[in-house]
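[1] from the sequence below, what's the structure:
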Amino acid sequence: MSKLYFTEEHDLFRESLRDFLKKEVVPHIEKWEETGQIERFIWKKFGDMGYFGLATPEAYGGLDLDLFYTVILLEEMQRINSGGFSAAIWAHAYLAMTHLNKEGNHEQKEKYLTPSALGDKIGCLCITEPFGGSDVAGMRTTAVKKGDTYVINGSKTFITNGVYSDYLIVAAKTKPELGNKGISIFVMDRDTKGISATKLDKLGWRASDTGEIAFDNVEIPAENLMGEENQGFPYIMQHFALERLIMGINAHARAEYALEYAKQYMSERTAFGRTIDKFQALRHTYADCETQMEICKQFNYYVAKRLDMGDYVVKEATMSKLQSTKMADDVIYQCLQFLGGYGYMEEYPLARMSRDSRLGPIGGGTSEILREIIAKMVIDDKDYKPAT
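    Here you go, the predicted structure:
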């Protein structure tokens, strides 16, 4: 590992995490991929090991470590080849828990963040709606103040952990007439009256529970408001940088794993009297793939370092996701080709990896939206500011 970013402590953490995943997670992956439900025991084991609290303050059950521990967690989870399991874990730890950590008050953190870090509660983040994905400002879900409560009506979709989570972080319009300046963020318990969820059937990420959630006159206490009323949009935008960097890191990590697997296969597969890694056409294609992966990987490390230092890296994180997810799709496509007919077989990892990877250019902002965000910044000199 690069000594520019990883210390000896990081390396030891990677070794112990890889051993944990191999012993505690890998034996169950096939079952979870089939059932679409990750058993609760593993959440508790992750919590007991501190893996949910890497970026969480010690006061709320976390370890408050630097961002490269998170990088290691993301990279190693890609090596077990279940995009759904990985997504369920990081959506809890870095979508739901990030909002709790940043916008939650002390009481909210004690009730939701601490048990989240310990693996006792699972969270989900509800922003995307059936009528608009990347158009956050166009959301239709409303939260109407009624005395000392809010009444929530609307729906969300494509929500990771949307079916089996214990609590929801929900974005809703408290002042619809203000557009994106009228969005607020709330936390609510799953068993609150009026909340229902439908599980969605997906191409990939099959181990995770992706849901469509309906809110039918859901009444919650006013104290469930997170942060300031009508400040939800800047909160969401601010955290998109971390989400997009996470998806960029996931992408370079799964591409790296695909290349490792393909290289091993090519060193053993023979054709015309020699192993196929000796054929120039395949060697040079592999070299191109390795180059593309390494460029993305090093850029992602650079962005992670800047984010860890407190820089506002919305442009760089957007570039990370845009380029890395495209690279991963291209590299995994080619790795499947290296395996020939075997690459198309479910007993080999490239089939699932191809399905799981395809969500990369879609989730967390489509590539088309990301290009427009970058264009606004580099052509129109748009300057996004962090939430105050």
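[2] CA only for contacts and neighbour counts going forward, please
    Noted.
[3] do I have it right that residue 18 meets residue 76?
    Yes. At 6.3 Å, residue 18 counts as touching residue 76 under the criterion of C-alpha atoms under 8 Å.
[4] to compare against the first, here's the next sequence to fold:
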Amino acid sequence: MNQWNTPERQALRESVTRFTEREIVPNIAQWEDDGELPRSLSKAAAAAGILGVGFSEEVGGEGGNAIDTAIVTEAIIEAGGSSGVIASLFTHGIAAPHIIDSKNADLIERFVKPSMSGDLIGSLGVTEPGGGSDVANITTRAVRDGDHYVVNGAKTFITSGVRGDFVTTAVRTGGEGFGGVSLLVIEKGTPGFEVARPLRKMGWHCSDTAELSFTDVRVPVSNLVGEENGGFLLLMQQFVNERLGLALQGHATAQRALDLAAKYARERETFGKPLASRQVIRHKLVEMHRRTAAARTVTRAAIEKSLTTPVTDPDMIIDALMAKNTAVEAVEWVVSESVQIHGGMGYMRESEIDRHYRDARIIGIGGGATEVLTDLASKLLGY
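    Sure, this is the predicted structure:
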């Protein structure tokens, strides 16, 4: 027994697996065509005690820590869900932590708790049309006007931006650089705030993604998250968790792709014999297993470390970077080999591996592109 397979966590994994098989697997193809998840799934996940795992009961969550959150992610993907489902269903995982860290009781009551119950859907607005990973140089501006901020600018690639009821938004309230960034909660329906357009993507089809525009949007000062010009620190404190979450999606998707490939290889006959009887196929499966296991080991070790190490600790930052890049390398190779083993069927939309192949590509881009993270690691390591 270890931290990952205690009786309680085994029960959690089994519960999430059953939920996935009952609520997600029969419907995911339709959700992919629809371009979004139904809001009823959030309510169902909350009722099943899944939506708030990893968040304290004080903010409306179910309790547990990063290991419990990881088990939920692994179980959903490995039971036939997808990283797209994770991204959309658990968007509060990137929208709410900054609010919780600010300890603003009013904002927690208004936005965090309803997100945990499935009554509200939140999103995080950082990326802008003119920039991606360069968070310190955002241009969306918020100017103080009495009891309000007047916001002008745009955000893009915003997960759950179409369905979202509120956006935890990075804005510039001060001078240039990271010291002038603040966070504001901007509610849907506020005059001047528009979903400019939903975005069509290579993958994550069931996760709605939007471009948002802000034209003289008046946001109450009471919606400020933390201190004015203190938003970059709140964002930075979540970088480690975001990257570990994507690493989890990576190794879990790789495991699902391996499972699908192994099953197909045993069932598919070629020239009178199962595909799995071919040495080249067996060797592919072994290499897929090795890379997946390595990514899982590195990621889980980093998650365990995060339970006792501050997210601002350089060693913790490095471990998160290494976990994400290792998982990206593994999942991109494993899903490609899984499609190859499936042959022509792997190229069909009716095949599940098609979804994972498309979905995996974003993991090396979101949360900091692989190249950006490698460069950051080189600086932290002194190379």
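[5] list the TM-score for the superposed pair.
    The TM-score (TM-score structural alignment, normalised by the length of the second structure) is 0.95; 377 aligned residues with a C-alpha RMSD of 1.4 Å.
[6] quick revisit: please say which of residue 18 and residue 76 of the first structure ends up with more neighbours.
    Taking other C-alpha atoms under 10 Å, residue 18 of the first structure and residue 76 do not tie; residue 76 has more neighbours (22 against 18).
[7] enumerate every residue touching residue 336 of the first structure.
    By C-alpha atoms under 8 Å, 6 or more residues apart in numbering, residue 336 of the first structure lies in contact with 262, 343-344, 350-351.
[8] at 10 Å instead, please
    For residue 336 of the first structure, the contact set (C-alpha atoms under 10 Å, 6 or more residues apart in numbering) comprises 258-259, 262, 342-345, 348-351, 353-354.
[9] quick check, nearest of the residues you listed to residue 52 of the first structure?
    Using C-alpha to C-alpha, residue 353 is the member of the contacts of residue 336 of the first structure that sits closest to residue 52 of the first structure, with 24.4 Å.
[10] that closest one: how many residues sit nearby?
    By other C-alpha under 10 Å, the residues close to residue 353 of the first structure number 25.
[11] that one: helix or strand, and which one exactly?
    Residue 353 of the first structure belongs to helix 349-357 when assigned by DSSP states H and E.
[12] next: residue 186 of the first structure.
    Judged by DSSP H and E, residue 186 of the first structure forms part of strand 183-189.
[13] that strand against the second structure, how far on average?
    In the superposition against the second structure, strand 183-189 of the first structure averages 0.9 Å from its aligned positions (mean C-alpha distance after the TM-score superposition for the first structure).
[14] by contact count, what packs against the helix or strand following that strand?
    Using DSSP H and E, the helix or strand that follows strand 183-189 of the first structure in sequence is strand 195-199. Contacting strand 195-199 of the first structure under the criterion 3 or more C-alpha pairs under 10 Å, 6 or more residues apart in numbering; DSSP states H and E are the following elements: strand 149-160, strand 210-221.
[15] can you put those strands in TSV and add mean neighbour count?
    Below are those laid out as TSV (neighbours: other C-alpha atoms under 10 Å):
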stretch	mean neighbour count
strand 149-160	22
strand 210-221	20
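[16] what would these look like in JSON lines with distance to residue 100 of the first structure?
    Putting these into JSON lines (distance: least, C-alpha to C-alpha, whole Å) gives the following:
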{"stretch": "strand 149-160", "distance to residue 100 of the first structure": "17"}
{"stretch": "strand 210-221", "distance to residue 100 of the first structure": "17"}
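[17] let me see the ranges of the strands in the stretch 201-350 of the second structure.
    209-220, 224-225, 269-270, 273-274 (DSSP state E, counting those that start in this stretch).
[18] next one: the third one to chain centre, how far?
    For strand 269-270 of the second structure, the gap between its own C-alpha mean and the chain's C-alpha mean amounts to 38 Å (C-alpha atoms, centre = their mean, to the nearest Å).
[19] identify the residues contacting residue 189 of the second structure.
    So residue 189 of the second structure contacts 165-166 (C-alpha under 10 Å, 6+ apart).
[20] what's the counterpart of residue 325 of the second structure in the first structure?
    The alignment partner of residue 325 of the second structure in the first structure, by TM-score structural alignment, is residue 322.
[21] any idea what sits nearest its match, other than its immediate chain neighbours?
    The shortest distance from residue 322 of the first structure to any non-neighbouring residue, by C-alpha to C-alpha, 6 or more residues apart in numbering, is to residue 367 (5.6 Å).
[22] for the one you found, what are its contacts?
    Here residue 367 of the first structure is in contact with 318-319, 321-323, 325-326, 360-361, 373 (C-alpha under 10 Å, 6+ apart).
[23] pick the one among these closest to residue 86 of the first structure.
    Nearest to residue 86 of the first structure among these, with distances taken as C-alpha to C-alpha, is residue 360, at 12.7 Å.
[24] so that closest one is in contact with residue 243, correct?
    No. Residue 360 of the first structure lies out of contact with residue 243 (C-alpha atoms under 10 Å); the separation is 11.6 Å.
[25] quick check: neighbours shared by these two?
    Common contact partners of residue 360 of the first structure and residue 243 (C-alpha under 10 Å, 6+ apart): residue 321.
[26] rewinding a little: quick one: the strand holding residue 186 of the first structure aligns where in the second structure?
    The aligned range for strand 183-189 of the first structure in the second structure is 181-187, by TM-score structural alignment.
[27] now the strands of the stretch 201-350 of the second structure in a markdown table, with distance to residue 84 of the second structure?
    Output for those, formatted as a markdown table (distance: least, C-alpha to C-alpha, whole Å):
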| stretch | distance to residue 84 of the second structure |
| --- | --- |
| strand 209-220 | 11 |
| strand 224-225 | 28 |
| strand 269-270 | 32 |
| strand 273-274 | 32 |
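[28] quick check: the aligned residue for residue 340 of the second structure in the first structure?
    For residue 340 of the second structure, the residue aligned by TM-score structural alignment is residue 337.
[29] next, count neighbours for its match.
    By the criterion of other C-alpha under 10 Å, residue 337 of the first structure has 16 neighbours.
[30] please apply the same query to residue 271 of the second structure.
    Neighbour count for residue 271 of the second structure, taken as other C-alpha under 10 Å: 6.
[31] so is the equivalent of residue 364 of the first structure over in the second structure in a helix, a strand, or just coil?
    Under the alignment (TM-score structural alignment), residue 364 of the first structure maps onto residue 367 of the second structure. Secondary structure for residue 367 of the second structure, judged by DSSP: H, G, I helix; E, B strand; the rest coil, is coil.
[32] helix or strand: which one has residue 107 of the first structure?
    Per DSSP H and E: helix 106-108 holds residue 107 of the first structure.
[33] does anything pack onto that helix? Which helices or strands?
    helix 97-103.
[34] and the helix it packs on against the second structure, how far off on average?
    Averaged out, helix 97-103 of the first structure is 1.7 Å away (mean C-alpha distance after the TM-score superposition for the first structure).
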